[in-house]
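*Asks:* Next one to model:
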Amino acid sequence: MNLKTLLLGACSALALAGMASAETLTIATVNNGDMIRMQKLTDDFKAKNPGIDLEWVTLEENVLRQKVTTDIATKGGQFDILTIGTYEVPIWAKQGWLLPLDNLGADYDVDDLLPAIRSGLTADGKLYAAPFYGESSMVMYRKDLMEKAGLTMPDAPTWDFIADAARKMTDKANEVYGICLRGKAGWGENMAFLTATSNSFGARWFDENWKPQFDQPEWKKTLDFYVSLMNEAGPPGASSNGFNENLALFQTGKCGMWIDATVAASFVTNPKDSTVADKVGFALAPDNGLGKRGNWLWAWNLAIPAGTQKAEAAEKFVSWATSKDYLKLVAEKEGWANVPPGTRTSLYENPEYQKAAPFAKMTLDSINAADPKAPTVKPVPYVGVQFVAIPEFQGLGTAVGQQFSAALAGQVTVDQALTSAQQLTEREMTKAGYIK
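*Replies:* Next comes the predicted model:
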C-alpha cells in the first residue's frame, strides 16, 4: 500500500468520524409560508454551526398539533425543537415539559421582543419559547372589487358593513366570492376565527363559574351571522377551508375579503405568489360596537422539549431562527416586506420595513389591541383571546369546531350545533372538576 492510499484512507476515516459526531436536530414545524422559507435559508445556520445537521418534519397545522402534543405528553423524544403556539407555551412550561431559553446569546436582545408577544411565552419570569412570527387578525380586501361595489372600506369596519360588502362583491358566475373565512374544524382553525369573532358579539366560552355559554343568545347571533354570510357570499366547500386554503383562494382572485392572520399580508401582496398583489387593502378586524374587535393574538414559536439530549445545539438553532440577523437575512434574499412579522419592536421602527410593508402599522396596532386578560365584553375566568388557556381546551375546541363546521356544511342546524357544543363542553368541564 503506497503513501497516497494510506493518506486517502486516513482522510476518509476522519471524514466518517466527523459525520458520526455531527448532531442532527429533528425539528417539527407547520407548513406555513414563513416556515417553508426558513428551511430554504438554513445553509446560513449550517455554515455558522458546521457540527449540526437538521432534519425537518413539516406538517399541516392540525396534524402538527396532534403529533407534537402526543410526543411531549408521552415523553416520546421524537423531536429536539417544536413549533408551538402561544396557547401551549405557558401550560407546557408549568408541566415541566419545556426547557427555559437561558442561553440565546449576548446579542439576541430579548428586551426587543414585543411585550404583547413575549408575555405569552413567559412563565415564572423565564422565556420558554422564542417567537418566530407573531400575529393578530385583520381584514384583507380587494380595493378594486370594493370600488366596483360602490363602497369604501373604513379603517375600523363593523360586521354589518362587512356583511353588506361581501354580498355586493359576490359574483358566483365568475367564481368571485365576497368573503373567505375559516371553516375547517380545529381549535386553531375555525375556532380561532369564531372565538375571536364571538368576543365582538358579546359571547364567551364560560361564565365566571366555568359554566359553558353556548346556550346563550350571543353565541346564537355569532353562529347565525357566520353561517348565513358564508352561505350567501362564501366559496363552495368552505367547511374544508383553513388558513392555507383561503390564502390560495385570495391569491388567485377568488375572494373579495378575507379576515385572517396578519401574517398573511406579505403573501397576498407578493407579486410572485398573488395575482391580486397590487389591489389589496387592509382594515382592522370588525366589531359590533360593544367595545371588542374580532381580532386575536398569536405567535408561532420555537421551543425545546425537556426530553431532548441535544439542548445546547437546539438552543443555537432557536436563537438563529428568531434573531435580528435572521430578519436581515430574509430581507436580503426576499425583501423587507417578507420578513417574519410581529416579534420585534426594532422591526416596526425600521424605516425600510415601514416603506416596504404597507400593512406594518395595521399589524402592530392589531397585536397591541388584543387583550388576552380581558378578551370578552363580559367577565371571564380565563386568559386567551381566540383560545381558553386551560389544558382541556385543545380537545374541547376541536370538538366544538367539528360541530360548527358541520353547521356550515349544512349537516346540522345552527341550533343543533350549539346544543351539542353546550352538552359536550358541560360534560368535559364537569369531568375535569371545573364545574362542581
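
*Asks:* Only C-alpha atoms from now on, for both contacts and neighbour counts.
*Replies:* Noted.

*Asks:* Can you give me every residue that contacts M146?
*Replies:* Residues in contact with M146 (C-alpha atoms under 8 Å, 6 or more residues apart in numbering) are 152-153, 165, 169, 256.

*Asks:* What residues sit buried inside the helix or strand containing it?
*Replies:* Using DSSP states H and E, M146 sits within helix 143-148. Going by neighbour count (16 or more other C-alpha atoms under 10 Å), the buried part of helix 143-148 is 143-146.

*Asks:* To compare with the earlier structure, here is another sequence to fold:
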Amino acid sequence: MMTSFRVKTACALVMGGGAVFAQHGVAAELTIATVDNRDMLRMRELSEDFVAEHSDIQLNWVTLDESTLRQQVTTDIATSGGRFDIVTIGTYEAPIWAERGWLVPIADMPGDYQPEDLLPTVRQALSYQDVLYAAPFYAESAFTMYRTDLFEDAGLSMPRAPSWDFLAQAAEKLSDSDEHYGICLRGKPGWGENMALLTAMANAFGGRWFDEEWQPQLEGGGWRDALDLYLTLLGEYGPPNPEDNGYNENLALFQQGKCGIWVDATVAASAVTDPEASEVADRVGFALAPDNGLDKRSNWLWAWALAIPSSSEQSEAAKRFVAWATSRGYQELVAEREGWSQVPPGTRAPLYDNPSYREAAPYSELVLESLRSANPDDPTVQAVPYRGVQYVAIPAFQGIGTAVGNRFAKALAGDISAEEAIEDAQWVTEKVTEQARFAQQ
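*Replies:* A predicted model of the protein is given here:
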C-alpha cells in the first residue's frame, strides 16, 4: 500500500542495534554523509528496513545542503580524516578521487547487485580506468518542464525539442508578475548550481571553457550570447531575486504554480507531478532541453552516487549498505511504499522497460533520451581537451566554477554588468588555470 513520503527534519539520525559484527567482533557503525534532497531523505527513512535485516550494522546520518556536503566531504577525504564511511558524491568527483586513491572500488558487491544493469553512460562517468568507484543512486540529465494549462491559455504549443528562442518568446507571453513568472532558472552561485545551467547553455550556443591548448574561452561569443539571454530571461520574466534561487528553491516555486517554464534536472519530474507535493501535478508537460540550432542541447549528465572512502575502516559493512541502497531491490521497495513514479531514476536500464514505471512516469522516455544523448566526451560544438558536460573534469574546476558563478550571480543581481562579469570570468579562469598547472607546456 502506498504511504505518503515523510521528510524527517533531523540532520543526523542514529538507527540500528548494537549487535556484534561477526567479522570483526564489534558493532559496525557506519557514518553516511548525504545531500538534503527528497530522494536522499527517503533513502534515510527507508534504511530502517536495512537495519532490520542487518542488526549488526548501525547507521549514523549526516545530512547537509549540497555546498556544505561538498566542502566537508572533500576536506575529510583529502586528509584521510576517516569521519565518513560512505559519502554521496557525483560524476565530477568519482574519477578524480579514484585516480588519487581516495576511493574503494565498487567491486565484489554483496547480494544480487547486478552491475550489468547500469546505464553505460552513467557507469562510465563514475569509473576510472573502466573500474566503477561510486554506485549510482540516481542519475539525471536536464530537460524542459512547463505548465500545460498556461501554454493552452496563451495559444502556445511546446515542441518536443524546443529552442532557446522559442522559450524566450513563450516566457514573455506567460509572464504575469501577479500570478506566476514566465520562466524559472538556477541563479544561486555555485559550480553545481548556476554554472551547471550556464555551462550547458554555453555549450548549446557554441561556447566552451577551454580551447584545445587549454586557453580559457569565456570571452567568446557563445558565452556572451548565452549570458545575455540568461540575464534577459530572468531579469524580465523570472522571479524576484533570482540570484537566491537554486534547484531546491525553483522546485518549490514550480510546485506552487509560480513558474510557467523551468529548465532543470530531469530528476525533478517525479516531484512536480507528485499530487501530494505539487499544486500543479496534473498540469505539467515535458520537452527536451532547448538548443540554439547548433546540434547541442542544454542537457547534462550527473549522478548522485554512494562511494566508500579508502580511509574507512568499515569498508565491507559499507559495501553491504551501498549494495542495498543502489539495487533493483531498493527500487522495488520505493515502488511498494511510495509508488513507481518515486523510484530513483536514471541508473538501471530495466527500469525503463518496466511497464509499471513507464505508466507512472510518462516522462521516462524523454529522461532516457536526455541521459543517453549527453556525452561527456563530446560536450561542445567546437573541440575541447576536457571531459564533462556541465563541468570540466579537472581538479581546479571547483575553484574556477565557484568564482565564475559568483561573478555571474552578481550580474544577475545587477551589481555588475554582463561585460564586466565576462571579463572577470576570463581573468579568474586564466589565473586559477595557471596556478593549478594542469596544462602541460
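
*Asks:* Work out the TM-score between the chains.
*Replies:* For this chain pair, the superposition-based TM-score is 0.95 by TM-score structural alignment, normalised by the length of the first structure; 421 aligned residues with a C-alpha RMSD of 1.3 Å.

*Asks:* hang on, the earlier thing: where in the second structure does the helix holding M146 of the first structure fall?
*Replies:* Matched against the second structure by TM-score structural alignment, helix 143-148 of the first structure falls on residues 148-153.

*Asks:* can you give me the strands for the first structure?
*Replies:* Remark: strands assigned in the first structure by DSSP state E are 23-30, 52-59, 81-85, 122-123, 126-127, 130-135, 137-142, 177-180, 255-261, 280-284, 298-303.

*Asks:* who touches E55 of the first structure in this structure?
*Replies:* E55 of the first structure is in contact with 24-27, counting by C-alpha under 8 Å, 6+ apart.

*Asks:* Now compare those and name the two farthest from each other.
*Replies:* In the contacts of E55 of the first structure, two members sit farther apart than any others by C-alpha to C-alpha. They are T24 and I27, at 9.5 Å.

*Asks:* Not counting sequence-adjacent ones, nearest residue to the aligned residue in the second structure for Y128 of the first structure?
*Replies:* Here Y128 of the first structure is matched to Y133 in the second structure, going by TM-score structural alignment. Distances taken as C-alpha to C-alpha, 6 or more residues apart in numbering place P105 nearest to Y133 of the second structure, at 4.5 Å, with adjacent residues excluded.

*Asks:* Touching, that neighbour and V131? I think so.
*Replies:* Yes: counting by C-alpha atoms under 8 Å, P105 of the second structure does reach V131; the two are 6.8 Å apart.

*Asks:* Show me which of those two is the more surrounded one.
*Replies:* Legend: neighbour count by other C-alpha atoms under 10 Å for P105 of the second structure and V131, higher for P105 (21 against 15).

*Asks:* what residue of the first structure matches up with that one?
*Replies:* By TM-score structural alignment, P105 of the second structure lines up with P100.

*Asks:* And the contacts of M146 of the first structure, which is closest to A15 of the first structure?
*Replies:* G256 (56.9 Å).

*Asks:* ok, and the closest non-adjacent residue to the aligned partner of the closest one in the second structure?
*Replies:* Under the alignment (TM-score structural alignment), G256 of the first structure pairs with G260 in the second structure. Excluding the flanking residues, the one nearest G260 of the second structure by C-alpha to C-alpha, 6+ apart is G182, at 4.9 Å.

*Asks:* Could I get the contacting residues of the one you found?
*Replies:* Residues near G182 of the second structure by C-alpha under 8 Å, 6+ apart: 170-176, 237-238, 259-261.

*Asks:* Point out the ones among these that are inside helices.
*Replies:* Judged by DSSP state H, the subset of these located in helices is 170-174, 237.

*Asks:* These into CSV, with extra columns for neighbour count and distance to H54 of the second structure?
*Replies:* As requested, these are exported to CSV (neighbours: other C-alpha atoms under 10 Å; distance: C-alpha to C-alpha, whole Å):
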residue, neighbour count, distance to H54 of the second structure
A170, 22, 53
A171, 25, 52
E172, 16, 55
K173, 17, 56
L174, 24, 53
Y237, 25, 52
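
*Asks:* For G401 of the second structure, list the residues it contacts.
*Replies:* G401 of the second structure sits next to 190-191, 195, 391 when contact means C-alpha under 8 Å, 6+ apart.

*Asks:* Tell me the most packed of those residues, by neighbour count.
*Replies:* Result: Y391 is most packed of the contacts of G401 of the second structure (other C-alpha under 10 Å), 27 neighbours.
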